[in-house]
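Participant: structure here, sequence nowhere to be found:
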């Protein structure tokens, strides 16, 4: 059973989360503040942490840093803070995902499932996987080939490089800056329009409905993720 530590000081929200998560066979424990969260994270070794940033005794960013000093447990931030700056601070501190309040329980559950899947893979990467198969297409990493049905999808070297980075971090947010640095180099670190153009091209080639992508997901202002 997946163990979830919910770090939240709103008793009504904690109760709602417990009811919904326990109904789906999660084992749930709650901490009302950052100090309790750090103690429970160290003692109970949860499989995933759901963390509010606005805690009574410390900022949630400090909790992330404290957990990250000794653990790689997935941390999913659940916060009313909506700005890109808050999201980037949390992700840079070591959070794996960020959901803003109010939120859909279905979305939260999907993010939790993705977080626990990533935890089962070393360092969040799929390095031991050579062929990635989805309902829409397959990717042969060693051969650098993509197929949709019975036909080969022709990608440019830049499209391939971008796709390869995303699919070897399944379910993981890859920041705009990381993609620009790895694909184009430091000179292009501010050229986010490059990413928009190339992601649009990849979606036209791989997605059944490019305007509503299923696999190549945009996190506005932050980056992109591949959802298998």
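Facilitator: Received the coordinates, thanks. Fair warning: this is a prediction, and the values are worked out from it, not measured in the lab.

Participant: going forward, measure contacts between C-alpha atoms and count neighbours the same way
Facilitator: OK.

Participant: over to the most centrally placed residue in the chain. Which of the three states is it?
Facilitator: Taking Cα atoms, centre = their mean as the criterion, residue 172 is the residue nearest the geometric centre of the chain, at 3.7 Å. Using DSSP: H, G, I helix; E, B strand; the rest coil, the three-state assignment for residue 172 comes out as coil.

Participant: wait, isn't it in contact with residue 223?
Facilitator: No. Applying Cα atoms under 8 Å, one finds residue 172 not in contact with residue 223, separated by 10.0 Å.

Participant: count of neighbours near residue 189?
Facilitator: Neighbours of residue 189 under the rule other Cα atoms under 10 Å: 15.

Participant: let me see the ranges of the helices in the protein.
Facilitator: 11-23, 34-44, 60-68, 84-93, 105-119, 157-167, 176-183, 192-206 (DSSP state H).

Participant: got the buried residues for the second one?
Facilitator: The reference is to helix 34-44. 34-35, 37-38, 40-41 (16 or more other Cα atoms under 10 Å).

Participant: repeat that for the first one.
Facilitator: Judged by neighbour count using 16+ other Cα under 10 Å, the buried positions of helix 11-23 are 14, 17-18, 21.

Participant: if we can go back for a sec, from residue 78, how far off is the residue nearest to the centre of the chain?
Facilitator: Distance of residue 172 to residue 78, given as Cα to Cα, to the nearest Å: 16 Å.

Participant: what of residue 84?
Facilitator: Residue 84 sits 14 Å away from residue 78, taking Cα to Cα as the criterion.

Participant: equivalent analysis for residue 105, please.
Facilitator: For residue 105 relative to residue 78 (Cα to Cα), the value is 11 Å.

Participant: settle it for me: which of these two has more neighbours?
Facilitator: A count of neighbours by other Cα under 10 Å puts residue 78 above the other of residue 105 and residue 78, at 23 against 13.

Participant: what sits against that one?
Facilitator: 50-53, 98-101 (Cα atoms under 8 Å, 6 or more residues apart in numbering).

Participant: need the outlier residue of this protein, farthest from its centre.
Facilitator: residue 150 (31.1 Å).

Participant: against that first model, consider the following:
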């Protein structure tokens, strides 16, 4: 039985679609493709793919509507690949339920890395027996039971808010978290009301875990959108 991940590619630009599917084939992934949003929704329901790669600018409907429709019944990971560079559009896609966002043109290596990250997260989320007490990436270790953070086995002393942010980033490592999402989760506050506080705490957190905050190894800024903790 073939148990390779099954990926739905939704892209109306045929050269780009061929570029993506060729790379997926080389990596051993199974895939199905379409250039229309309505068909993408139907295929996602009938084929139950493990992941969706989705362009937003489709000929029959906006990709945001595809996200909204899929999220009504499924948590299938969705990676957006779009030429839209407007920050508000990126935030809207992520807030509607997309798991990641790549702006065209993009490197196929980065796309495949994001695919692997999203698939790993999906496996963990659907495996309740998985060990979620310890998070480790590179030299960073977070012990959720002890509420302890270490770098190279050295204790990193975080404030309660810094620890909450760190734990949230770990929970969604590899995924872009919007400012609004983090603020809602940490402060349960109205949109934008704690934006400056988030920047201050994030700067402090970076000073504590990064060798050089200007060239981060762990927490990356998605300009105008939010933050992403590396997954590997």
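Facilitator: Received it, and whenever you're ready, just let me know what you need. Just so it is clear, the model here is predicted, and its values are computed rather than measured.

Participant: after superposition, what is the TM-score?
Facilitator: Overlay of the two chains. TM-score (TM-score structural alignment, normalised by the length of structure 1): 0.90; 228 aligned residues with a Cα RMSD of 2.3 Å.

Participant: how near is the counterpart of the residue nearest to the centre of structure 1 in structure 2 to residue 13 of structure 2?
Facilitator: Superposed on structure 2 with TM-score structural alignment, residue 172 of structure 1 falls opposite residue 175. Distance from residue 175 of structure 2 to residue 13 of structure 2, counting by Cα to Cα: 25 Å.

Participant: quick revisit: surely the match of residue 172 of structure 1 touches residue 100?
Facilitator: Yes. With contacts counted by Cα under 8 Å, residue 175 of structure 2 reaches residue 100, the gap being 5.8 Å.

Participant: and stretch 174-182 of structure 2, end to end?
Facilitator: Start-to-end, stretch 174-182 of structure 2 (Cα to Cα) is 15 Å.

Participant: buried sites along that stretch?
Facilitator: 174-182.

Participant: one more: stretch 71-88 of structure 2?
Facilitator: The neighbour-count check on stretch 71-88 of structure 2 (16+ other Cα under 10 Å) flags 71, 76-82 as buried.

Participant: from these, which land in strands?
Facilitator: Secondary structure from DSSP state E places 78-82 of these in strands.

Participant: list the contacts for the equivalent of residue 11 of structure 2 over in structure 1?
Facilitator: Superposed on structure 1 with TM-score structural alignment, residue 11 of structure 2 falls opposite residue 8. Residues counted as contacts of residue 8 of structure 1 (Cα under 8 Å, 6+ apart) are 14, 30-33, 51-52, 55.

Participant: aligned partner of residue 24 of structure 2 in structure 1?
Facilitator: For residue 24 of structure 2, the residue aligned by TM-score structural alignment is residue 21.

Participant: where's that match relative to residue 15 of structure 1, distance?
Facilitator: 10 Å.

Participant: ditto for residue 92 of structure 1
Facilitator: Per Cα to Cα, residue 92 of structure 1 is found 29 Å from residue 15 of structure 1.

Participant: neighbours of the corresponding residue of structure 1 for residue 53 of structure 2, how many?
Facilitator: Alignment note (TM-score structural alignment): residue 53 of structure 2 maps to residue 50 of structure 1. Neighbourhood size, residue 50 of structure 1 [other Cα under 10 Å]: 23.

Participant: verify the contact between residue 50 of structure 1 and residue 7 for me.
Facilitator: Yes. If you go by Cα under 8 Å, residue 50 of structure 1 and residue 7 touch, sitting 6.0 Å apart.

Participant: give the aligned equivalent of residue 78 of structure 2 in structure 1.
Facilitator: In structure 1, residue 78 of structure 2 lands on residue 75 (TM-score structural alignment).

Participant: which residues sit in contact with that match?
Facilitator: Here residue 75 of structure 1 is in contact with 48-51, 64, 94-97 (criterion: Cα under 8 Å, 6+ apart).

Participant: can you list contacts of stretch 92-112 of structure 2?
Facilitator: Residues outside stretch 92-112 of structure 2 that contact it (Cα under 8 Å, 6+ apart): 20, 23-24, 64, 67-68, 71, 77-85, 90, 114, 118, 175-178, 181.

Participant: okay, and it goes to which residues in structure 1?
Facilitator: Taking TM-score structural alignment, stretch 92-112 of structure 2 hits residues 89-109 over in structure 1.

Participant: for that stretch, could you pull out the residues that count as buried?
Facilitator: For stretch 89-109 of structure 1, burial by neighbour count (16+ other Cα under 10 Å) applies to 90-91, 93-100, 108.

Participant: which pair in those residues spans the largest distance?
Facilitator: 93 and 108 (20.6 Å; Cα to Cα).

Participant: still on that earlier bit, for the match of residue 53 of structure 2, give me its contacts.
Facilitator: By Cα under 8 Å, 6+ apart, the contact list for residue 50 of structure 1 reads 4-7, 75-78.

Participant: alright, that wraps it up for me.
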